[in-house]
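Chemist: Kindly return the folded structure for what I paste below:
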Amino acid sequence: MSNFDIDELASEYASKSPQQILELAIGQFDNLWLSFSGADDIVALDMAWKINPQIKVFTLDTGRLHAETYRFLEQVRKHYGIQLEVLSPDHQELEAYVRENGLFDFYENGHGGCCGVRKIAPLRRKLGTVDAWITGQRKDQSPTRADVPVIQLDTAFSTPEHQLVKFNPLADYSSEDIWNYIRMLEIPYNPLHEKGFISIGCEPCTRPVLPNQHEREGRWWWEESTKKECGLHAGNLIARS
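Modeler: All right, here's what the predicted structure looks like:
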């Protein structure tokens, strides 16, 4: 990574296609992983797999996903013939958290604590072992993502001893671009999308959106729009503070 100038490349690749950004990522980093949530980030996975069928992919199993998402993850694993590494929460930490706070404390106290145990802790363990990762986040997904660059230093998970590079190849894609790609290439997608779910997360914290509602209004709907991050992309909040 010593010869990898993040700011310079972020500027150079800002107007390039997602495939070109992915080619750079795959060409520069051997220890590179793609994060797949089981939602419309299937597009990033499809693009990366077509460049390198051996792309390494992980997903977070919080224990609270929709049944449709679990089945979709297995469908994707078989469709692409990939090994899908499933990250789970530490069972002792999770048991202690639930014992202390119950199963639905986030409705009263915010989602930060629950997401911290179920998502952030296992993700931090994983990212501490990799050099770079690929996400499917886009600028149009929420106010906190409006300035997302295509390449960045991951300020949320880097440490002084371990600098982590984050690639967001779909940053400039719109929801329409995503669905044009899915339909044109007839790739698999989560069936929850057919039920009004646009942004898909854990079952208790995700609901369908109404016509003309923004997609992130279906996530943590009881909270303000500027707080609709679980911590996976906490750097977005820092960048806009």
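Chemist: switch to C-alpha atoms for all contacts and neighbour counts from now on
Modeler: Noted.
Chemist: tell me how far the ends of stretch 129-142 are from each other?
Modeler: End-to-end span of stretch 129-142 (Cα to Cα, to the nearest Å): 29 Å.
Chemist: List the contacts of that stretch.
Modeler: Here stretch 129-142 makes contact (Cα atoms under 8 Å, 6 or more residues apart in numbering) with 25, 29, 31-36, 40-41, 43-44, 127, 145-148, 163-175, 214-216, 225-226, 228.
Chemist: What subset of those residues is buried?
Modeler: Taking 16 or more other Cα atoms under 10 Å as the criterion, what is buried in those is 25, 32-36, 40-41, 43-44, 127, 145, 148, 163-173, 215-216, 225, 228.
Chemist: For the comparison step, fold the sequence that follows:
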Amino acid sequence: MSTPAPAGFEERLAQTRAALRQLASEYQHVALASSLAAEDMVLTDLIAQMQLPFAIFTLDTGRLHAETLGMIDSIRQRYGIEVARYQPQAEAVQAHVAAHGEFAFYDSVELRKECCRIRKVEPLGRALAGCDAWITGQRRAQSQTRSELALIEHDAAHDNIKANPLADWSEEDVWHYLKHEKVPYNPLHDKGYPSIGCEPCTRAIQPGEDIRAGRWWWEQADSKECGLHIVDGKIVRIKAAA
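Modeler: Below is the predicted model:
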């Protein structure tokens, strides 16, 4: 017996579909930046179902869990979609480790963000070269740093459009969709990892903890971003589908 959808779920799903359709109609080169976690699997499934001409890529930082990388094969098997992998520049990684140590990110927010810059932000710039718009699985409910997330916004850092089609979704919405559509997902989610990043920077959470408590758990909540989602530009909103 299937679980009833959360209240308002169908409206939020319709809004997401409308945002994806508008991206397809208005922009020639669109890509999903997939973390290979739950939200991005929802978007992957929608892109496949709607037969949208979007590329999908992931940032292979060199520190991801084996379970996370395994999702690339799951996507290929389920949807016939190849996920492009963008990796950090080996020389930059080696220089940072030589100067600060392999686990310097535990020492300060500044060193952690520099590690993120090398392993995530710089590869993202290469991944987005030539993209008119890109898509993320961010949600407002994920953290206080995302509480004012727009559905669609201008990304000043990359001078393109950034879409967050799941901005209004709840955790319950995400899991209702995954279960109802039988979408494959990262097995770490069933082991207490609602939010998954690099292996040394992610831990399982305890009952009652915030869903992003396991990300950079040694830092304060207001610093828990890696630099991928710094936006300073004009917000363009899309209305929900009629």
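Chemist: So which of the buried ones among the contacts of stretch 129-142 of structure 1 sit within strands?
Modeler: Among these, the members found in strands (DSSP state E) are 32-35, 165-167.
Chemist: Generate CSV for the residues you listed, with distance to Leu103 of structure 1 as supplementary columns.
Modeler: Listed next are these as CSV, based on distance: Cα to Cα, whole Å:
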residue, distance to Leu103 of structure 1
Leu32, 34
Trp33, 31
Leu34, 29
Ser35, 26
Val165, 34
Lys166, 32
Phe167, 34
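Chemist: hmm, which two among those are most spread apart?
Modeler: By the measure Cα to Cα, Ser35 and Val165 form the most distant pair in those, at 13.2 Å.
Chemist: how far apart are the helix ranked longest in structure 1 and its match in structure 2?
Modeler: What stands out as the longest helix in structure 1, according to DSSP state H, is helix 67-80. The superposed helix 67-80 of structure 1 is, by mean Cα distance after the TM-score superposition for structure 1, a mean 1.3 Å from where its aligned residues fall in structure 2.
Chemist: Only the buried residues of that helix, if you could.
Modeler: Within helix 67-80 of structure 1, the residues that count as buried by 16+ other Cα under 10 Å are 69, 72-73, 76.
Chemist: again with stretch 49-67 of structure 1
Modeler: Going by neighbour count (16+ other Cα under 10 Å), the buried part of stretch 49-67 of structure 1 is 49, 55-62, 65-66.
Chemist: Arg85 of structure 2 sits in which helix or strand?
Modeler: Assigned by DSSP states H and E, Arg85 of structure 2 belongs to strand 84-86.
Chemist: about what we covered before: could the buried residues of helix 67-80 of structure 1 go into JSON lines alongside distance to Trp179 of structure 1?
Modeler: JSON lines is the format used below for the buried residues of helix 67-80 of structure 1 (distance: Cα to Cα, whole Å):
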{"residue": "Thr69", "distance to Trp179 of structure 1": "18"}
{"residue": "Phe72", "distance to Trp179 of structure 1": "17"}
{"residue": "Leu73", "distance to Trp179 of structure 1": "19"}
{"residue": "Val76", "distance to Trp179 of structure 1": "17"}
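Chemist: Could you single out the nearest of the residues you listed to Ala96 of structure 1?
Modeler: Distances from Ala96 of structure 1 to these, taken by Cα to Cα, are shortest for Thr69, at 26.0 Å.
Chemist: re earlier: which strands or helices does the strand holding Arg85 of structure 2 pack on?
Modeler: Here strand 84-86 of structure 2 touches strand 55-59, helix 122-127, going by 3 or more Cα pairs under 8 Å, 6 or more residues apart in numbering; DSSP states H and E.
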